[in-house]
Structure formats: C-alpha cells, structure tokens
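1. Pasting the sequence and the predicted model now:
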Amino acid sequence: MTTGLSPVRFDAPLVNPSAPGLWGVTQWTDTSEPLRWLPSGVEIRPWNYGFEESFGVWAAAWDAAQSDLGPEDVKQAAERPEPLAAFAAITTWAADECDLMAPSRDEARTRAAQIHRLREPIAVEAEFAARMLDDADTPTAVADLVAAVGALDEALAATNTVGFIHARPGLISVAAEKNQLVRTGVGWQTPSGHRWVFGGGYIDALGDKLVATSQPFGWRGEVALRTGEDLPLNRFHAIAERSLVIGYEALLGAVEIEEESP
C-alpha cells in the first residue's frame, strides 16, 4: 500500500488594495490623540458653498442718488448657511482565531490585519454612500451616463469649484465607451476636470445613482490590534479595528440613470 504525500503548502502573498476609491481622494487627518470626534462626530462649517444670497451684481445707475435706490439695490449679506448634520464616526473591525501555538498566533495577527486592510475601505464607502443619499433626498432622473455627467457638470460649474463624482465601478466601462473618462496620474476625471470616485462599496449602495460632493475630509485613528486567549478552548483571538469619520462641506448634486447599464 502506498501512502499519498500531503500537498505542498503555499502562503499567498499579502496584496495591496486594488483601487484608491474614496480612501484615495479623502484629505485625511491622522491622529494618535484621543478621538474627540468619536461620541458626536464632526460638523463641517461651510466657507465655500451656500452663499448665493450674499452675492449680487450691481444693477443701479452709477450716478444714482440714494433716493433712487430700492430694497433690491442694498448690498447686504444673507444669513450664513447652516452646516450639514454632523458626520458620525465609524468603527471597522476584522478578526481571526487559531490555537495557542506561537506560530499560529503570529498568523492570526497577520490575517486580522490584512482582512481589515482590504475590507475597511469598502465598508466605509458603503456607509458614506448612505449618508450622501440622505443628504441628496431625491436624485434627478436622467436618460444615460452622458446626461448624468452633463447634469452634474452644470451643478458643479454653478459653484465654480472642482467636485468629486461618486459612482459604482460598473460604470467605468460605460464612461470610457462614452468618452467621459480621462485618465490622470491619480485616477480618473470627467472631460471637464471633476474627479471620478469609483468604489467597491458603492456597488449596491449607489446602484445607478451618481452623487457629486465637495472635497471629502477624513479623521482617523491608528489601527489597533488586540488579542485575547480562551484557555479552556485552546483558542487565540486577534482583532484589528479602527475608528474614523469622513464628511464633506456640501453635497452638490445627485442624479439617477434610468436606462440599464452594466
């Protein structure tokens, strides 16, 4: 009788996240200090959006007397816009477990850290998408992707700022086919120069909706790796976790594509 040899074991090398998505466009503030924003989130005060009523074009004659001026000629600031509701903090985690042997413990730590590294950006994108849709209320219906980009281009042009258009990755091929995708050194832009943000967390969360925001800002703590032992069961547990928050100054537009797309 012959005994079969056990297969050779090969540990797959740890891979890097494939796409920057929301993670890559966010302006992060990393901190090891106490997370003061954790209980109540972060409220972002607007400085660039919502001031339409505080601007105008002088329409009266240059030589008009004060008595000739009406209420519409008064140069007066409107009330400052209220900030959006505070952006809530998110805590992400990943876990692995094994026996109590030293090599197994090292493996559990590595696995927990790698799982967290790959899955955290996707989970955060899904949470971020839900918040964007809450702020967007009812997206404007459009016929196709070109109409969607056109509508958001106009919404962003009205603010005279560069925007970030969030969409699911399935629309990358559609955007490329319709010449709505310009490759840059850091990702993709629309033909008018706004930044595409394609993320795996947007697949189900956004569907055929596209949302334009101002620059995303983020605050995050360090990834903590915690371990514990369950001696009666001969188990070693490793958990990687982190708390963070991502927000924006303004939501600038949202559309939904009516026709089917990949």
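-> Thanks, I have the structure now. Quick caveat, the model's predicted, so the values are computed rather than measured. Numbers count the residues shown, from 1 in each chain.
2. drop to CA atoms for contacts and neighbour counts, all remaining ones
-> OK.
3. Where does Arg109 sit, in terms of helix or strand?
-> helix 102-136 (DSSP states H and E).
4. Check which residues of that helix are buried.
-> Neighbour-count burial for helix 102-136 flags 105, 108-129, 132-133, 135-136 (criterion: 16 or more other CA atoms under 10 Å).
5. Longest strand of this protein, counting residues only.
-> strand 235-248 (DSSP state E).
6. second one coming, line it up with the first:
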Amino acid sequence: MTTAFSPVVFDAPLVNPAPNGLFGATQWTDEDGPLRWLASGVDIRVFNYGGGAQFGVWEHPWCVSEDDLDPETDAKRGVRPEFPDTFTAFTSWASDECDVTQRSRDEVRVRAQQVHRLQEPNAVEAKLATRMLADAGTAGTAAGVVAAVAFLEGLLAKTNTVGQIHASAEWAAFAAYANLVRYNGSKLVTPLGHQWVFGGGYVDGLGSTLVATSPTFGWRGPVVLRDAPTAGFNEFVAVAERSLVVGYEELVAAVKVTAPVAGDGFPGLLNFPGSANFPSGG
C-alpha cells in the first residue's frame, strides 16, 4: 500500500501594479480618513488652459489717441473659458471568503487587499476613458500612430504646456516601433515630452483612440479592510474598499487611429488595435 504525499502548498508572492498606467501618472492627494466630502465630486477650476480667448496682441501705435479706438473691438477684454463638468467619485472594492479558521482569515484579508490593489487602477482608467471620450466629442482620425501623435502634439503645443497622451496598452509596442517612445527618468514620453499613459483599463475603454489631456489630478482615501464573519455558516468574508476621483483641467483632443500605412513604419500591416482582426479585439 502506497501512501501519497499531499501537494506542497506555495503562496505566490504579491506583485506590484504595473507602473505605466494612470495611477503612476496622476498627481494624488492622499487623505487619512473617509472622503465623505467627495460625495458631490470635484470641480476643477481652470488656470492653465483656454486662454486663447483671454489673450491678444496690441496692434495700435503706443501713443494712439483714445478717439481712434473702438471700445468694443480694441478693448483688452477676454472671455473666461468654460470649466469642465464635475468629476464624480466612486468606490472601488474587492472581496474574498473562506472558512473562519485563523489561517483562512489571514489569507482572506491579504487576498482581498491584493485583488483590490491590482484591479483598482484598471477600473479607474476605464471610468476616466468614458469621461474623456464624452468630453472629446467626435474624435479626429489619423492614418497610423505617427500621424495621430503628430496631431495631438500639435494641439498640445498650442496650449504651450506638457500634457499626457492616454492610450490602450496595446499601442505601446506600435509607438515604440515607430520611435515615438523615449524614457524621461521613470516616465515614458513622446518626442516632445508629453507623458504616455498606457493603461490596461484603456484596452477596452479607448481601443484605437488616443486622447491628449492636461496632467491628471486625483483624490483618494485609505484602503479600508472590513471583516464580515458569519459563524453560523463557517464563512469569513473580507472586503477592501476606498473612494477616489480623478480629473483634469483640459481635454485637449482625441484621435482615432485607422490602419497603419506605408511610411508610418508598418507597411502591409493589417493587425492593429481597433481592427477587426486584431487578436484581442481591442
């Protein structure tokens, strides 16, 4: 009679979230307690964008007579831009369950926290993708990623600021192949220094659309872990959750990339994000 040994139990080590997504690119304000004040969202007041209607160049002689000026067309009077709509907060959560033994309780708590830690960034990207596409309205089109980035960098240059370009993680290889990605410290940036934000939540959220925004800001509370034992059913449940919101001053532009063309570095290439035969269907 042969007695079989039980399998060796191995706990996979906890890994860190990928660094190239929205969480790493966002300027966060971390709060120590619950963010009840976020119930109504955040209104971002704009200071750095939309100044085209508040700026002009004086074209009259320095000593021009007041009688020669038109009070309507020559007055140095600008129009304040519209501020973005309220950015709404939401609560992300993750749970796990097992029996009520102490070993299971410890495992359940760790797993709930780790699942939340890895899944939350993608969920925030998916939420923001919906908002960005709504703010952008009808996106422009570009035949290839080079033309798309050129289009977005041109519009960002008109703001005279350094922004972000949000894209599905599927676009990273295409952009790198076309020499559109370089390192600036720990950041991936475009040729003109705008930060690439390649997100897993953008794979389905943005697909073949690239979006340029001003830098993103976020507010978040601590991750709260709550136990929910049910002794009568020998079940222990733990829930990890927190509330947060992400927003931006300006949605600069969005552009949908059509099939790459010769001269874009991808002659004859048919599989690309957003195409019918791209493997992931992004």
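-> Structure received. Since this is a predicted model, take the numbers as computed values, not measurements.
7. What would you report as the TM-score here?
-> Put the two chains on top of each other and the TM-score (TM-score structural alignment, normalised by the length of structure 1) is 0.96; 261 aligned residues with a CA RMSD of 1.3 Å.
8. who does the longest strand of structure 1 touch, helix- and strand-wise?
-> Here strand 235-248 of structure 1 touches strand 90-98, helix 102-136, strand 216-220, strand 224-230, going by 3 or more CA pairs under 8 Å, 6 or more residues apart in numbering; DSSP states H and E.
9. how big is the offset of the last one relative to structure 2?
-> Overlaying structure 2 shows strand 224-230 of structure 1 at a mean distance of 0.6 Å from the equivalent residues (mean CA distance after the TM-score superposition for structure 1).
10. List the contacts of that strand.
-> With contacts defined as CA atoms under 8 Å, 6 or more residues apart in numbering, strand 224-230 of structure 1 is touched by Leu100, Arg109, Ala113, Arg235, Phe236, His237, Ala238, Ile239, Ala240, Glu241, Arg242.
11. so it matches what in structure 2?
-> Against structure 2, the aligned range for strand 224-230 of structure 1 is residues 224-230 (TM-score structural alignment).
12. Report the angle between the helix holding Arg109 of structure 1 and strand 235-248.
-> 30 degrees (axes from the mean of the first three to the mean of the last three CA atoms, to 10 degrees).
13. can you state the direction angle for helix 102-136 of structure 1 and strand 90-98?
-> Using the same axes, to 10 degrees: helix 102-136 of structure 1 against strand 90-98 is 160 degrees.
14. average distance between helix 102-136 of structure 1 and structure 2?
-> By mean CA distance after the TM-score superposition for structure 1, the fitted helix 102-136 of structure 1 averages 0.6 Å away from its aligned residues in structure 2.
15. What helices and strands are in contact with that helix?
-> Checking 3+ CA pairs under 8 Å, 6+ apart, helix 102-136 of structure 1 ends up next to helix 21-25, strand 90-98, helix 202-206, strand 209-213, strand 235-248, strand 251-257.
16. buried sites along the fourth one?
-> Burial within strand 209-213 of structure 1, assessed by neighbour count using 16+ other CA under 10 Å, is assigned to Lys209, Leu210, Val211, Ala212, Thr213.
17. just the third one next, same as before
-> Of the residues in helix 202-206 of structure 1, Tyr202, Ile203, Ala205, Leu206 count as buried by neighbour count, 16+ other CA under 10 Å.
18. Quickly note the distance from the last one to Glu52 of structure 1.
-> Put plainly, it is Leu206 of structure 1. 29 Å (CA to CA, to the nearest Å).
19. again, but for the first one
-> When CA to CA is applied, the distance between Tyr202 of structure 1 and Glu52 of structure 1 equals 31 Å.
20. do Leu251 of structure 1 as well
-> For Leu251 of structure 1, the distance to Glu52 of structure 1 - CA to CA - is 15 Å.
21. With Gln215 of structure 1 instead?
-> On the measure of CA to CA, Gln215 of structure 1 and Glu52 of structure 1 end up 19 Å apart.
22. When the two are compared, which one has more neighbours?
-> Gln215 (19 against 11; other CA atoms under 10 Å).
23. ok, the more buried one touching Glu249?
-> Yes: with contact defined as CA atoms under 8 Å, Gln215 of structure 1 counts as touching Glu249 (7.3 Å).
24. The helices and strands packed on helix 102-136 of structure 1: which one's closest to Ile44 of structure 1?
-> Among those, strand 235-248 comes nearest to Ile44 of structure 1, with 7.0 Å by CA to CA.
25. check the fit of that closest one onto structure 2 and give the mean distance.
-> Mean for strand 235-248 of structure 1 is 0.4 Å (mean CA distance after the TM-score superposition for structure 1).
26. That strand versus strand 224-230: what angle between them?
-> 150 degrees.
27. just to revisit the earlier point, name the stretch among the helices and strands packed on helix 102-136 of structure 1 that sits most buried.
-> strand 209-213 (a mean of 25; mean count of other CA atoms under 10 Å).
28. what does it contact?
-> Here strand 209-213 of structure 1 has contacts from 132-133, 136, 139, 148, 152, 156, 163-167, 248-257, using CA under 8 Å, 6+ apart.
29. make it 7 Å
-> Strand 209-213 of structure 1 has contacts (CA atoms under 7 Å, 6 or more residues apart in numbering) with 152, 163-167, 248, 250-257.
30. Quick check: buried residues in the helix or strand harbouring Lys158 of structure 2?
-> In this structure, Lys158 of structure 2 sits in helix 145-159 according to DSSP H and E. The neighbour-count check on helix 145-159 of structure 2 (16+ other CA under 10 Å) flags Val145, Val146, Ala147, Ala148, Val149, Ala150, Phe151, Leu152, Glu153, Leu156, Thr159 as buried.
31. any idea which helix or strand comes after it?
-> Next along from helix 145-159 of structure 2, by DSSP H and E: strand 164-168.
32. so what does that following strand touch, helix or strand wise?
-> Counting contacts by 3 or more CA pairs under 7 Å, 6 or more residues apart in numbering; DSSP states H and E, strand 164-168 of structure 2 packs against strand 195-199, helix 202-205, strand 209-213.
33. So which bits of that strand are buried?
-> Buried-residue list, strand 164-168 of structure 2, by 16+ other CA under 10 Å: Gln164, Ile165, His166, Ala167, Ser168.
34. Serialize these to JSON lines and add fields for distance to Trp28 of structure 2.
-> Shown next, in JSON lines, are the buried residues of strand 164-168 of structure 2 (distance: CA to CA, whole Å):
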{"residue": "Gln164", "distance to Trp28 of structure 2": "15"}
{"residue": "Ile165", "distance to Trp28 of structure 2": "18"}
{"residue": "His166", "distance to Trp28 of structure 2": "17"}
{"residue": "Ala167", "distance to Trp28 of structure 2": "20"}
{"residue": "Ser168", "distance to Trp28 of structure 2": "22"}
